[in-house]
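K.L.:
Dropping the sequence and predicted coords here.
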Amino acid sequence: MSRHTFVFSSTALRSLELEREAVERENVHKRWQSHCVKLRRRGEVPELGKKQRELHRPLLCEDRLIHNALYTGDSERVRCFFSRGTVVDVVIEASGNELQWTSQKLGIWSLCYKQEFTCPLQITASRGYATSLQHLLSCGAEVDFAPGGKTALHEACENAQAECVRLLLSYEANPNALSEDGYTPLHLCSSSESLQCAKHLLAFGGHVNSRTEDKDDTPLHIAARFGLEEHVELYLGYGASINRMNDCGQTPLHCVCAQSHSHEDAERYYRVCKLLIEKGASVMVLEEEQQSALHLACRTANYRMVDLLLHKGIDVNRMDYGGNAPMHKALQAVAYKLEHQPERTIRSLLNYGSIRIWPGAIPKVLRYCSRSPRTIEVLINVYDRIKVTDAWMEAVPLKVLQEHQEFYDSLFALSQTPRCLQHLARCAIRSHFEGRCQEVVPYLPLPAVLRDYLLLRFQDFVN
């Protein structure tokens, strides 16, 4: 019955309001009990008797003044609301970042932000309100209270609040507590700003080789995936296992090579890759799809990473389960990674003895890679003779043809003109070295310009 249908007295309205609040509190308690059951199954919460369950039943705080004081870091008002002897470990419902379908009144479903549990300790720790956090802890707040599945320590690490992390640990917060998703606080140190948080955790006994429940990642896997060089160095200094595999068979080296990143971050990811290899990471390990680190680096088009792996002797022509060699992975990435200069990756692969593209597939390559003329140039320059057909011209979009007119004019002119003598000599020398060009050519007693030419220097035309 709607309150707008009939005229209700103020007493009746208050009674309805109290009934609604009671139902909401009961729903919170039910969801909280369901959460505790999950934790007990993992052995993190002891089984409680009936009387104990009543005593441990969390209180739902709906006071907006308290919420406002906590979320704004108003330490004076926090002191007023929470003092010694008052209940500090209250539960607060907050809107999360995830959307979900929720049934509203009159049977209407709507897309709302998922309601999540939090508490005063988590709110202040996640926002870096160290003064308020200190007061709550001194008032007896349970330091590992986790109504939403994460402790305050998880929240502080996720938001890189180093002072709050230190404070929580000094009050004996568990540095190895598992969140509902199976992450320790160390797994949530996933930004460059969180380095000090990671140092505090390790100093207080955090396990450097702990694993996540979903992917079996160690903190080193996560640091490598986010390109965090200082974190990687820190974890290795504490004995992190450098070649441990996650549930996909990936080592930290696979993680750094596989992670897509911007052109601006390419140098940072290269340094992490180099650090891992210098510290003993194996370049020969294959993940579950039989991909090597080279397959993954070619897909992200980080040419410096590719050069490093090739220099370390990784197999340039190994096929994965899908029948793809690193060259195939590199070509598949060209159209999406133009800012990474994918032609450099292609050139390195060819100089280290990669298989060449079957001439019959060149029209397809032109269709997908024509926006990178230098990629086409280096692929064509490993043949001493090749038949240019009408299919080549039809494969290049008109807009691309107009944008790179000079290069494609020189390419299509090969249909009527043989390759120049200089190019034929280059092909003969490269064939003689049989895939060892990058190892041998730099030491030949030739002018630097000729050595560069033998190693497929870009000219922006073909002849």
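P.N.:
Right, received. Where do you want to start?
K.L.:
going forward, measure contacts between C-alpha atoms and count neighbours the same way
P.N.:
Fine.
K.L.:
Residues contacting the longest strand seen in the chain, please?
P.N.:
For the chain, the longest strand by residue count, based on DSSP state E, is strand 92-103. Residues outside strand 92-103 that contact it (C-alpha atoms under 8 Å, 6 or more residues apart in numbering) are 60-62, 109-120.
K.L.:
which residues touch the helix or strand following that strand?
P.N.:
Toward the C-terminus, strand 92-103 is succeeded by strand 109-118 as the next helix or strand (DSSP states H and E). The contact list for strand 109-118 (C-alpha under 8 Å, 6+ apart) reads 91-104, 146-148.
K.L.:
PyMOL command to pick out the buried ones of the residues you listed?
P.N.:
Of these, the buried ones can be selected in PyMOL as follows, counting by 16 or more other C-alpha atoms under 10 Å:
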select buried, resi 91+92+93+146+147+148
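K.L.:
The stretch 201-350 of the chain: helices as residue ranges?
P.N.:
For the stretch 201-350 of the chain, the helices defined by DSSP state H, counting those that start in this stretch occupy 219-225, 229-237, 252-258, 266-278, 293-300, 303-311, 326-333, 342-351.
K.L.:
Below is an additional structure, to be compared with the one above:
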Amino acid sequence: MLIHKTEDVNALDSEKRTPLHVAAFLGDAEIIELLILSGARVNAKDNMWLTPLHRAVASRSEEAVQVLIKHSADVNARDKNWQTPLHVAAANKAVKCAEVIIPLLSSVNVSDRGGRTALHHAALNGHVEMVNLLLAKGANINAFDKKDRRALHWAAYMGHLDVVALLINHGAEVTCKDKKGYTPLHAAASNGQINVVKHLLNLGVEIDEINVYGNTALHLACYNGQDAVVNELTDYGANVNQPNNSGFTPLHFAAASTHGALCLELLVNNGADVNIQSKDGKSPLHMTAVHGRFTRSQTLIQNGGEIDCVDKDGNTPLHVAARYGHELLINTLITSGADTAK
């Protein structure tokens, strides 16, 4: 194939990509070589500031990466998110490409705009082999991003148990907290990652550890309707009546949340106090009234929920249900004997 002298090898498409970007994305080493010898700019940046090297790495083409580097591709080039080719390799499981790039870098701990290192990206995407490689090459296992989240937080949140185990075996801090006080257990519990939750509990992490809002892993699991996690945490002895900074217990969260019905039943069956009140006097029954959780209000009443309890403003659950217009709930409360004269 010949490139005619009249052709512009650096012509841009609508995304500011050159033919070299395309060849790199396709991993075509021969065309890459030909384009460069015909005057293609090796470090041209597209709209997102991605270079052909970023593209070659994303396509996991070791050969394309080697050709570009032979022609002085910038291994430290950053895109608009400040990601280098190593970040892209880590996110895309491009282990062979990373092995080519790493010896040319002064550090594997460079962070992107969000403060994430290549290790964060590898952990987030569940790439065990890449995590192993980065750790072997000196990655900081406890590096934190802009929100103080470690690689372990991300692996736990995404449910990558093998990566979680690997990081912990290499000395990752199991009790690490981000800026809002979330631990890896909070992260896993909130996203329903039951196997990671079990693993962390087996390691003996503090089950009732709180974040800056006073919420435990059980609070978060209830808020997000993660019933399997709620079951595991309660079986393991989590405090079902732990109040957060506002005085809300996991039962308040289960009463309010969109998918908390089964969580609420699990808590009630595990001895949660159905009449506990928050700092503003709201009981779990008040929470069902605010959010119109009709079935859950019945469960609470059947288990001793005080139907006419008043909050700090003197409102009963019936007042609250009426204010929010939840007709089914109003009927349930009245049928169950709510005092309409209050």
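P.N.:
Noted; the coordinates are in hand. Just so we're clear, the structure is a prediction, and the values are computed from it rather than from any experiment.
K.L.:
biggest separation within the contacts of strand 92-103 of the first structure, which pair?
P.N.:
Pairwise distances across these (C-alpha to C-alpha) peak at 31.1 Å, for the pair Trp109 and Pro120.
K.L.:
Which one's more surrounded, these two?
P.N.:
The neighbour count for Trp109 of the first structure versus Pro120, taken as other C-alpha atoms under 10 Å, is higher for Pro120 (25 against 12).
K.L.:
Return the residue of the second structure aligned against that one.
P.N.:
With TM-score structural alignment as the criterion, Pro120 of the first structure lines up with Pro52 in the second structure.
K.L.:
quick one, helices of the stretch 351-463 of the first structure?
P.N.:
With DSSP H, counting those that start in this stretch as the criterion, the stretch 351-463 of the first structure has helices spanning 362-369, 373-380, 390-395, 398-403, 405-412, 421-433, 437-440, 448-454.
K.L.:
May I see the buried residues of the third one?
P.N.:
Just to be clear, that refers to helix 390-395 of the first structure. Buried positions in helix 390-395 of the first structure, judged by neighbour count with 16+ other C-alpha under 10 Å: 392-393, 395.
K.L.:
just the fourth one next, same as before
P.N.:
By neighbour count, with 16+ other C-alpha under 10 Å as the criterion, the buried positions of helix 398-403 of the first structure are Leu401.
K.L.:
counting contacts, what elements does that helix pack onto?
P.N.:
Packed against helix 398-403 of the first structure by the contact rule (3 or more C-alpha pairs under 8 Å, 6 or more residues apart in numbering; DSSP states H and E) you find no helix or strand.
K.L.:
10 Å instead?
P.N.:
helix 405-412 (3 or more C-alpha pairs under 10 Å, 6 or more residues apart in numbering; DSSP states H and E).
K.L.:
can you check the longest one too?
P.N.:
For helix 421-433 of the first structure, the helices and strands in contact under the criterion 3+ C-alpha pairs under 10 Å, 6+ apart are helix 437-440, helix 448-454.
K.L.:
do the first one as well
P.N.:
Using 3+ C-alpha pairs under 10 Å, 6+ apart as the contact criterion, the secondary-structure elements in contact with helix 362-369 of the first structure are helix 326-333, helix 373-380, helix 390-395.
K.L.:
what's the closest of those helices to Phe407 of the first structure?
P.N.:
Evaluated with C-alpha to C-alpha, these place helix 373-380 nearest to Phe407 of the first structure, the distance being 7.1 Å.
K.L.:
Run the angle between the closest one and helix 405-412 for me.
P.N.:
Here the directions of helix 373-380 of the first structure and helix 405-412 differ by 20 degrees (axes from the mean of the first three to the mean of the last three C-alpha atoms, to 10 degrees).
K.L.:
quick one: what's aligned to Asn224 of the second structure in the first structure?
P.N.:
So, by TM-score structural alignment, Asn224 of the second structure is matched to Thr300.
K.L.:
Surely its match and His254 touch.
P.N.:
No: applying C-alpha atoms under 10 Å as the test, Thr300 of the first structure and His254 come out as separate, 11.7 Å apart.
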